[in-house]
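Undergrad: Provide a 3D model corresponding to the input given below.
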Amino acid sequence: MEQLNFGRNQISGSIPAEIGNLVNLTLLDIGQNMLSGKIPLTVWNLSNLVVLKLSMNKLSGQIPSTVGNLVRLSQLYLDDNELSGNIPAYIGQCQRLLILNLSVNYLDGYIPRELFSIPSLSLGLDLSNNNLIGPIPQEVGKLITLGIFNVSNNKLSGDLPSELGQCVQLQSLQMESNMLNGIIPQSFSALKVIQKIDLSANSLTGQVPQFFGNFSSLHYINISYNKFEGPIPAGGVFTNFKEVSLEGNTGLCETAAAIFGLPICPTESTRKGKMNARLLLIIAPPVIIAFLSFLCVVVTIMKGTKAQPSESFKETMKRVSYGNVIKATNWFSLVNRISSGHTASVYIGRFEFETDLVAIKVFHLHEQGSKKSFFTECEVLKHTRHRNLVQAITLCSTVDFDNNEFKAIVYEFMANGSLDMWIHPRIHQGSARRLLSLGQRISIVADVASALDYLHNQLTPPMIHCDLKPSNVLLDYDMTSRVGDFGSAKFLSSSPGTTPEGLAGVGGTIGYIAPEYGMGCKISTGGDVYSFGVLLLEMLTAVRPTDALCGNALSLHKYVDQAFPERISEVLDPHMPPEEDEVAASLRMQNYIMPLVSIGLMCSMESPKDRPGIHDVCAKIVAIKEAFVETL
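TA: Prediction:
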């Protein structure tokens, strides 16, 4: 046996030591289960392992020095467990590692310098959410191809290492919630492909480097709750106040219009313009504020308008070859594979000479229905354009090196994964490690409703998604929702007899499929509304429609309906961050949670005629969102 994959089940108990007898294993994936106890020492003797995934369990104990025996390992996931002790320096012997994830554990001590002697560590190093102490080793500069570096939520101290500027391929830098101090080094100016920077909740001082405003790829920066002072950059990401967090830095100021509400920086007036400058300081602020208010109204109106397909859509699509795709995915490496289904697999990758990560969906053309799924997605992408739909960058339709047909679609990479990952986190000692606030849940479901409203009511002919569920709702860097996976989608035709009927052609998922489809009814927008209702109830309760909790109630709808409204608090997600104030908690329940649950129940009614249209649903949720935002 070379590959063993029991991931994403509900397996409990301990890992048997006899697993070490499978000496030919190259892949062992038993992540996302309920396994507990220590990792058997025999696992660390499986010297042929290339991929080891034990994440999202309840495994305890220390990582032994024998981890260094896995010299062929390219992917090591031990995250989201209850591991403790120091990070062994012997991990440095795993010289082929592409990604190392030890996040969300109870690891302590210093970060071993040996970690930074792994030249292949390009996809990511994640040590976040532990109890690590001390400075970040200067050897971090050796990882010149590192793409993601995350040491957030530890107890690290000392200065930001200037050597980090040598990691010129870095795209995401997260160091928030530590005890770091000093200034941001000038060497960081070399990080020209950086996309995300989070240095918040430290004790950093000095000025915010002006070169941050020159980074064309940077689209999110959080430097809040530090001790920065002086002018903030005026260009780049700093022109978009939604992508910048500056709170808690009392010494910051702005050199231009007060986009961030900061004081205007004092300037030295020229001799000729001294009096004019003083006059402008008196007159300009109210004029600028009025102008910005006007701009905000215009932007709000523009965001509400329909997104139309671009006429030059095909012309802007880049052409990529089969060779480009295999290089970008490291020859379809298991390390790069994000997910795999019947009709396609999705890989994370980066094209040569490009800086952005992408998601590449490669279709299994030998499987029945995969080619149809490819053409369906292409047709959808051709006719749709909306901020809450996943956007394609390009496609590849060609032959491989053996002259076999090959088809793939390249999508934007969604950095925060799927909604499913967020509403079903692993629990550690009674608290979830990844939490969605009520505000985030309202915003996400408003985005999904907006996407469905666009598909149902703003396209001609209307389109039915047919497989809406949390795993098909993806989240961007700023947690904006994007509905994706249109392989099962259907365009409704006005011609009699052309609308598909029954389950033939409906590729939905059990628990989310509208019940009428099983009785031979035609595909309709009401089917998507039902799926949306289940998704909304699942997001509020963190209960899947197929969970055992729904067994006696027969469905998630009935499970929630039995508790609504008097006992609704009993079925809500216990890990939704609560309100500290009792009055605020009561208002939150009455004004936001109860209306959302009501909408979820109405949308998931068994009979299609009892469900509302998505346009009305979208309007109600947007009203809830606006009311919630006004209370912030």
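Undergrad: can we go C-alpha only for contacts and neighbour counts from here?
TA: Fine.
Undergrad: Confirm residue 158 sits in a strand?
TA: Yes - per DSSP: H, G, I helix; E, B strand; the rest coil, residue 158 lies within a strand segment.
Undergrad: How much space separates residue 411 from residue 480?
TA: Using CA to CA, to the nearest Å, we find residue 411 at a distance of 16 Å from residue 480.
Undergrad: can you check residue 442 too?
TA: In terms of CA to CA, residue 442 sits 11 Å off from residue 480.
Undergrad: Using the three-state scheme, assign residue 376.
TA: Residue 376 falls in the helix class when you classify it by three-state DSSP.
Undergrad: Is it in contact with residue 485, as I believe?
TA: No - counting by CA atoms under 8 Å, residue 485 is not a contact partner of residue 376; they are 10.1 Å apart.
Undergrad: Please provide the structure for the following sequence as well, for comparison with the first:
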Amino acid sequence: MKLIISLVCGILGVILVLTFLYLQCLRKGKKESASSDSDKFLKVSYQSLLKATDAFSSTNLIGMGSFGSVYKGVLEDGGTTIAIKVFNLVRRGAYKSFTAECEALKNIRHRNLVKVLSVCSGSDYSGNDFKALIYEFMVNGSLEEWLHPAGTNGEINDGQRSLNFCQRLNIAIDVAMALEYLHHHCETPIVHCDLKPSNVLLDDDMIGHVGDFGLAKFLPITSQTSSGNQSSSLGIKGTIGYTPPGTLTLHNFVEAAVPEQLVEIVDPVLVQEMVQAEMSTINHHHHNEDNARLRMKTEECLISILEIGLACSAELPGERLDISDVVAQKSQIRKKHTVQH
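TA: Modelled structure (predicted):
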């Protein structure tokens, strides 16, 4: 009997030792993984950001939003040009916006999403909380600036910046591809909730990148199997004029749609702005035969784009066009337009 008890105790002891060693190995692996992940990001401090922006000088201010300001900066180490979004933590909702953006951006990577390089969370020299996100700098600014270029006195200056039809269509497809990734190819579907021209940034190749995830929401798993004809009861989010159909306007997004349906659209308001600008350009051309033919072909493409916008703006979320179909149809329009020209 004593022998059996000794054997059992010995076996239990071996099991405990092996379990302890296994857990230690797991912890070591996690630490190495975390260290490896952190090495992928720039390491920045409040002091380095202060130097990069010349003490957050107004001359480096490139944008302002609901919860903070965006500055252009150049890091001393390597001379990397960056965009720094500094959160105004006095504003109600700023902390929540910072957290939401960090959660949304930490595990997503796509060529049409603004790339986050690092995060700075600490205190400034006065002891106040300081939170900032560091992004890859987009040389060509926002789509808003290209659609509505303004002069030095705030007057519209049509000669300052302009986009041709192909560029406008390419950017619309870039936005659609970003949304397709967020809705269909993330582990948990992400709803942007504030898609608009000022949140679409353009790099040096005029490729569109969706940014500002301060209002982003993760779509609950339960919503994936719920009816697509129900609308959200979580309240209206986003910018007026860019909120869901059935709440404020016909043109925009719904938060409660299932992932297989379009939660947010390639904004029909944005497309309308493209149409107006394109038609304004066409109207200034001489009405010769070639221009008349070009105008007719362009109008066909524009009508096709607006039809997609209308299909995305159905009052019931379940009746809206799937984002994958939006990408496919817009790509077909681009292909047709390229062949025609």
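Undergrad: TM-score for this pair?
TA: Here the TM-score for the pair of chains, by TM-score structural alignment, normalised by the length of structure 2, is 0.76; 290 aligned residues with a CA RMSD of 3.0 Å.
Undergrad: Residue 442 and residue 480 of structure 1 - which one has more neighbours?
TA: More crowded of residue 442 of structure 1 and residue 480, by other CA atoms under 10 Å: residue 442, with 23 against 18.
Undergrad: The more buried one pairs with which position in structure 2?
TA: The equivalent of residue 442 of structure 1 in structure 2 is residue 169 (alignment by TM-score structural alignment).
Undergrad: Contact partners for that match?
TA: Shown in contact with residue 169 of structure 2 (CA atoms under 8 Å, 6 or more residues apart in numbering): 330, 334.
Undergrad: And the host helix or strand of it, what's buried?
TA: Per DSSP states H and E, residue 169 of structure 2 falls inside helix 165-184. Buried residues in helix 165-184 of structure 2, counted by 16 or more other CA atoms under 10 Å: 165, 168-184.
Undergrad: Tell me the counterpart of residue 71 of structure 2 in structure 1.
TA: Correspondence of residue 71 of structure 2 to structure 1, assessed by TM-score structural alignment: residue 347.
Undergrad: Validate this expectation: that match resides in a helix.
TA: No - Residue 347 of structure 1 sits outside any helix when classified using three-state DSSP, being strand.
Undergrad: For the closest residue in space to it that isn't next to it in sequence, grab the count of nearby residues.
TA: In space, and not counting its chain neighbours, residue 347 of structure 1 is closest to residue 337: 4.2 Å by CA to CA, 6 or more residues apart in numbering. Residues near residue 337 of structure 1, counting by other CA under 10 Å, number 18.
Undergrad: and what of residue 204 of structure 2?
TA: Burial measure for residue 204 of structure 2: 10 neighbouring residues, criterion other CA under 10 Å.
Undergrad: Also residue 611 of structure 1?
TA: Counted by other CA under 10 Å, the residues lying close to residue 611 of structure 1 total 21.
Undergrad: Spatially, what comes nearest to it if we skip its sequence neighbours?
TA: Once flanking residues are discounted, residue 611 of structure 1 sits nearest to residue 603: 5.0 Å by CA to CA, 6+ apart.
Undergrad: thinking again about what came up before, could you check how far the match of residue 442 of structure 1 is from residue 124 of structure 2?
TA: Distance, residue 169 of structure 2 to residue 124 of structure 2, using CA to CA: 43 Å.
Undergrad: now swap in residue 113 of structure 2 and tell me
TA: The spacing between residue 113 of structure 2 and residue 124 of structure 2, counted by CA to CA, is 29 Å.
Undergrad: what's the answer for residue 76 of structure 2, then?
TA: Taking CA to CA, one finds residue 76 of structure 2 at 19 Å from residue 124 of structure 2.
Undergrad: Please pull up the equivalent of residue 239 of structure 2 in structure 1.
TA: Per TM-score structural alignment, residue 239 of structure 2 is aligned with residue 509.
Undergrad: Show me what residue 610 of structure 1 lines up with in structure 2.
TA: Superposed on structure 2 with TM-score structural alignment, residue 610 of structure 1 falls opposite residue 319.
Undergrad: ditto for residue 479 of structure 1
TA: Match for residue 479 of structure 1 (TM-score structural alignment): residue 206.
Undergrad: where exactly do the strands run in structure 2?
TA: 61-64, 68-74, 81-87, 116-123, 129-136, 190-191, 200-202, 208-210, 217-218 (DSSP state E).
Undergrad: Dump the ones you listed into a markdown table; add distance to residue 224 of structure 2 as well.
TA: Formatted as a markdown table, the strands of structure 2 follow (distance: least, CA to CA, whole Å):
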| stretch | distance to residue 224 of structure 2 |
| --- | --- |
| strand 61-64 | 35 |
| strand 68-74 | 33 |
| strand 81-87 | 33 |
| strand 116-123 | 28 |
| strand 129-136 | 31 |
| strand 190-191 | 12 |
| strand 200-202 | 27 |
| strand 208-210 | 24 |
| strand 217-218 | 11 |
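Undergrad: after superposition, how close is the helix holding residue 169 of structure 2 to structure 1?
TA: Comparison of helix 165-184 of structure 2 with structure 1 after fitting gives an average deviation of 0.6 Å (mean CA distance after the TM-score superposition for structure 1).
Undergrad: in the stretch 201-341 of structure 2, which spans are helices?
TA: Under the criterion DSSP state H, counting those that start in this stretch, helices of the stretch 201-341 of structure 2 are mapped to 221-224, 268-283, 289-312, 323-340.
Undergrad: what's near enough to touch the closest residue to residue 239 of structure 2 other than its chain neighbours?
TA: Of all residues not flanking residue 239 of structure 2 in the chain, residue 194 sits nearest, at 6.2 Å (CA to CA, 6+ apart). Residues near residue 194 of structure 2 by CA under 8 Å, 6+ apart: 212-213, 215-216, 237-239, 242-243.
Undergrad: Now check residue 194 of structure 2 against structure 1: what is it aligned to?
TA: Alignment note (TM-score structural alignment): residue 194 of structure 2 maps to residue 467 of structure 1.
Undergrad: and that match, how far is that from residue 383 of structure 1?
TA: In terms of CA to CA, residue 467 of structure 1 sits 19 Å off from residue 383 of structure 1.
Undergrad: If anything else comes up later, I'll come back, but that's it for now.
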